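J.: prediction below, plus the sequence it came from.
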Amino acid sequence: MKRLITYFTAFSALILASTATPSTVIHAGTLIDGTDSDPVSQVSIIIDGNRISSIESGFLQPEAGQTLVDLSQATVMPGFIDGHTHLSTQLSPSSYLERFTDNPATTAVRAAHFAKLTLHAGFTTVRELGDSDHISVAVKRGVNQGLLEGPRVFAAGKSLATTGGHADPTNNVRDSLVTAPTASDGVLNGPYEARQAVRKRYQEGADLIKLTATGGVLSMAASGQNPQFMQDELEAVVATAHDYGMTVTVHAHGKEGMIRAIKAGVDSIEHGTYMDEEVMQLMIEHGTYYVPTITAGKSVAERAEVDGFFPEMVRPKAREIGPLIQQTFADAYAAGVKIAFGTDAGVYDHGENYREFIYMVEAGMPELEAIRSATWHGATLLAQIDNLGSIEAGKLADIVAVEGDPLQDITLLKNISFVMRDGQVFKQ
């Protein structure tokens, strides 16, 4: 009996050892932790499994069974959060034909590739704001199950629009080629259908709601800024989404559409091109976040000068609206509007998300605040500040690093040298 107990004890110890949570020690030359604290030098970050267990002064030597990651010559930061991406698309002269030529399987393969590019650029979490064929939910699940190499995804699924609105997929398409979209397809009219559309996104596995409160630059419609939802429709979307624990974000360029959305209680405004002092003060009063997407604005303005890149209906909107967003961002920052980082990736080439940092700093935001917009504020907007957004004990081990000091040269963020998501190293 004693021998049996001895064997059982030894076997149990072996099982526990084989399933023990791996432990990692990171030596960080400089740590920007994402909080409002100043950077600190020469610290050790202790990681157990997928969470940070402690941050210690000095370079601690790893104990038996611990793995050392030497970033003693690097600046270490929380994994970046891009609050506005579209992983299933990338703008090109053929983009407007792809929904007629590409099967969902093709789109899914493309999304997997773009997800990997995004992760390797240092963005360990994204808000995926609008797709088709449930691609974003599929990518989210693939990443969570370890089947895909990509960022943690918070998915909106299909964007919500009114008939003829910015996210109506049937715009400018011959009637015989499409069926009339319904609330289940993301096209709604009236508060009843608004509730139905939100509940359908929830049923499909979406994490949040994206709606297009005004016209847009790239849609096949004449106006890029007219309001496209009535107040009762917006209020129905927000109330229903909040009942399901989902945040609501709004694509908006025009002033009136923003005012209606903010009053309805949305959580963030994307683009915000024509916001003025009245809109900014309303956002401050309601605590509404602004996600600027300067990179998308600059990209469409550049591409509008390339003959044949855009349909002629789109080209003048891209020329007019695109260049304005950086100045809007500068005004909003100066006014004290809360800002979370977001790029509209897919409107420009995936993997170039770093460009937003450069444009934000150009417009007057200090380098440290630009980094915090993509860490602390991104996590706050996602309602994930308990898990993400800073390097602190108890939080998920999403960590990136770069050679040099990005507080002196923000362009260094173009070359991320180390990426860890959920305690797993993906780039070193």
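T.: In hand now; what should we look at? Since the structure is predicted, the reported quantities are computational estimates derived from the model, not experimental observations. Numbers count the residues shown, from 1 in each chain.

J.: drop to CA atoms for contacts and neighbour counts, all remaining ones
T.: Noted.

J.: distance between the longest strand belonging to the chain and the chain's centre?
T.: Ranked by residue count and defined by DSSP state E, the top strand of the chain is strand 66-78. In terms of Cα atoms, centre = their mean, to the nearest Å, the gap separating the centre of strand 66-78 from the centre of its chain is 25 Å.

J.: show residues contacting it.
T.: 22-34, 42, 62, 375, 389-391, 398-406 (Cα atoms under 8 Å, 6 or more residues apart in numbering).

J.: so which of those belong to strands?
T.: Short answer: these in strands (DSSP E) are 23-31, 42, 399-403.

J.: what subset of those is buried?
T.: When the ones in strands among the contacts of strand 66-78 are checked for burial by 16 or more other Cα atoms under 10 Å, the buried set is 23-31, 42, 399-403.

J.: alongside the first one, take a look at this:
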Amino acid sequence: MLTLAQQLHLRLFAAAALSISSAPLLASDLYVEAGKLIDVQADTVLSGHCISITGEKISKVAPCGPTPSGASRVDWSAYTVLPGLIDLHTHLADAGQSADIALPLKTSPAATALIGAYNARLTLQAGFTTVRDVGTYRGLTDIALRDAINAGYVPGPRMVVAGAYITIPKGGGELNGVVPNDELPTDMRLGVVTTPEDAAIKTAFLIDQGADFIKTIATGAVLAIGTEPGEPEMSEAQLRAVVETAKAKNVFVTAHAHGAIGIKNAIRAGVRSIEHASLIDNEALAMAKANGTYLVMDIYNGDYIDDIGTREKWPDEYLRKNRETTDVQRAGFTKAVKMGIKLAYGTDSGVYPHGQNAKQFAYMVRYGMTPMQAIQSATIHAAELLGKSAEIGSVAPGRFADLVAVKGDPILDIRVLESIAHVMKDGKVVH
């Protein structure tokens, strides 16, 4: 008997395949000449280096010489080259944020997958060759999108997906304020839990359906009706049940947590990362440092929400909570940088338009990081959080040939990353 995810795949793959795609430039062996090459491992910038690529993988990085026999030379000598970028907080398989809080319900699973395919292409063209997609209201559509990309049906970044939110009833992971929650479709409530035992069962279910990691909702949310960011939601016991169940299956857990109490509950429960951390206090910062917990702080999109949300008349509750969390989150980010806490790049794309993921780099520099640190947060450190340092996140032998090329030098002007000239994924030029 097919799993729910497999049944959904059969319905959605054909729809996703209709997405407009671009034909990548194919080559079995490539020799990429970089004007400058950002070495995120050595914390330096190299000149006159070339990258040898065999199939999907990087085989050698060395000073340039003659093009090896049988290889095609890719002339990026006018560009700065760096690893494919990684955004750890995206919502590709979702209808997007708007003034209409009912939009996710009005958007069918098939339509959600098609929207996700469009968003995936925009994200890849923006230089983000890997994303961690941290949840969708239409459960399992992110799994279908990931598999469609992997099968070559649609272009997009490699995706690490959650399947659905693990949340309490009427919590920050529910679609509240539209219809009574118990009247929502089943696929919108796959991760709703009330007890630790229920949390463990739902965690195992999502992993069995194909989730790569688990996303928990430890506090209320800014963009959810009837919840407050500072208020804890899932209990420490519920969070620990999720973590222990996932750990037994070699799966990581992250926690959406704005408020300090919820952050501490999640860290004590053993989550690998905290999303948002908007209202983090000094004790929680110290706990993150001591436990090696990553913070993924979306410090760009507060300005977008205030500007566009006000103009488009998003719910007043959203705008109020956004104003209450934006500046304090940025202050917490600055403290975390100074303390040397593990920080990885995540933007909450989908709140703002997909493809603009790189706009957060300038904010990270403004609030305390060097340009190199900001780049490392979206490359080597993001790969570390995913447990994929041997595969992605750096330009080094054995890694996937995921590269981006930009005019100018992002070490001198980080904003050049907002305009990507070329993108390579798996040894294929896709933009």
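T.: Looks like it came in fine. This structure is a prediction, so every number in the text was calculated from the model and none was measured.

J.: tm score of chain vs chain?
T.: Here the TM-score for the pair of chains, by TM-score structural alignment, normalised by the length of structure 1, is 0.91; 405 aligned residues with a Cα RMSD of 1.9 Å.

J.: now do the helices in the stretch 251-400 of structure 1.
T.: 255-264, 277-286, 294-303, 315-321, 325-335, 355-362, 367-373, 376-381 (DSSP state H, counting those that start in this stretch).

J.: the shortest one aligns to what range in structure 2?
T.: By that I understand helix 376-381 of structure 1. The aligned range for helix 376-381 of structure 1 in structure 2 is 380-385, by TM-score structural alignment.

J.: mean deviation of the matching stretch from structure 1?
T.: Compared with structure 1 after fitting, stretch 380-385 of structure 2 has a mean deviation of 0.3 Å; criterion: mean Cα distance after the TM-score superposition for structure 1.

J.: any idea what T125 of structure 1 aligns with in structure 2?
T.: Using TM-score structural alignment, T125 of structure 1 pairs with T130 in structure 2.

J.: what about that match, distance to L105 of structure 2?
T.: The gap separating T130 of structure 2 from L105 of structure 2 is 28 Å, by Cα to Cα, to the nearest Å.

J.: same check, this time on V131 of structure 2
T.: V131 of structure 2 is 24 Å from L105 of structure 2, by Cα to Cα.

J.: ok, now L12 of structure 2?
T.: Counting by Cα to Cα - L12 of structure 2 and L105 of structure 2 are separated by 17 Å.

J.: which residue ranges form the helices in the stretch 151-300 of structure 2?
T.: 196-209, 236-248, 260-269, 282-291.

J.: residues in structure 1 aligned with the longest one?
T.: So the one you mean is helix 196-209 of structure 2. Using TM-score structural alignment, helix 196-209 of structure 2 pairs with 191-204 in structure 1.

J.: mind listing what's buried in that stretch?
T.: Applying 16+ other Cα under 10 Å to stretch 191-204 of structure 1 flags 191, 193-202 as buried.

J.: now the strand or helix carrying the match of T125 of structure 1 on structure 1. Mean distance?
T.: Assigned by DSSP states H and E, T130 of structure 2 belongs to strand 128-133. Superposed on structure 1, strand 128-133 of structure 2 shows a mean distance of 0.2 Å to its aligned residues (mean Cα distance after the TM-score superposition for structure 1).

J.: excluding its backbone neighbours, what's nearest T247 of structure 1?
T.: Closest residue to T247 of structure 1 apart from its sequence neighbours, by Cα to Cα, 6 or more residues apart in numbering: L208 at 5.1 Å.

J.: if I look at the equivalent of A218 of structure 2 over in structure 1, how far off is V314 of structure 1?
T.: For A218 of structure 2, the aligned position in structure 1 is occupied by A213, per TM-score structural alignment. Between A213 of structure 1 and V314 of structure 1 the computed distance is 18 Å (Cα to Cα).

J.: so which of the two has more stuff around it?
T.: A213 (32 against 21; other Cα atoms under 10 Å).

J.: now do the contacts for the more buried one.
T.: A213 of structure 1 is in contact with 161, 227-229, 250-252, 257-258, 261, counting by Cα under 8 Å, 6+ apart.

J.: which one's more surrounded, T130 and L105 of structure 2?
T.: T130 (26 against 17).

J.: I'd say the more buried one and L85 touch.
T.: Yes - judged on Cα atoms under 8 Å, T130 of structure 2 makes contact with L85 at a distance of 6.7 Å.

J.: what's around T194 of structure 2, how many residues?
T.: By other Cα under 10 Å, neighbour count at T194 of structure 2 equals 13.

J.: show me what contacts the spatially closest residue to A121 of structure 1 that is not a sequence neighbour?
T.: Closest residue in space to A121 of structure 1, ignoring its immediate chain neighbours: G351 at 5.6 Å, by Cα to Cα, 6+ apart. Contact partners of G351 of structure 1, counting by Cα under 8 Å, 6+ apart, are 114, 117-118, 120-121.
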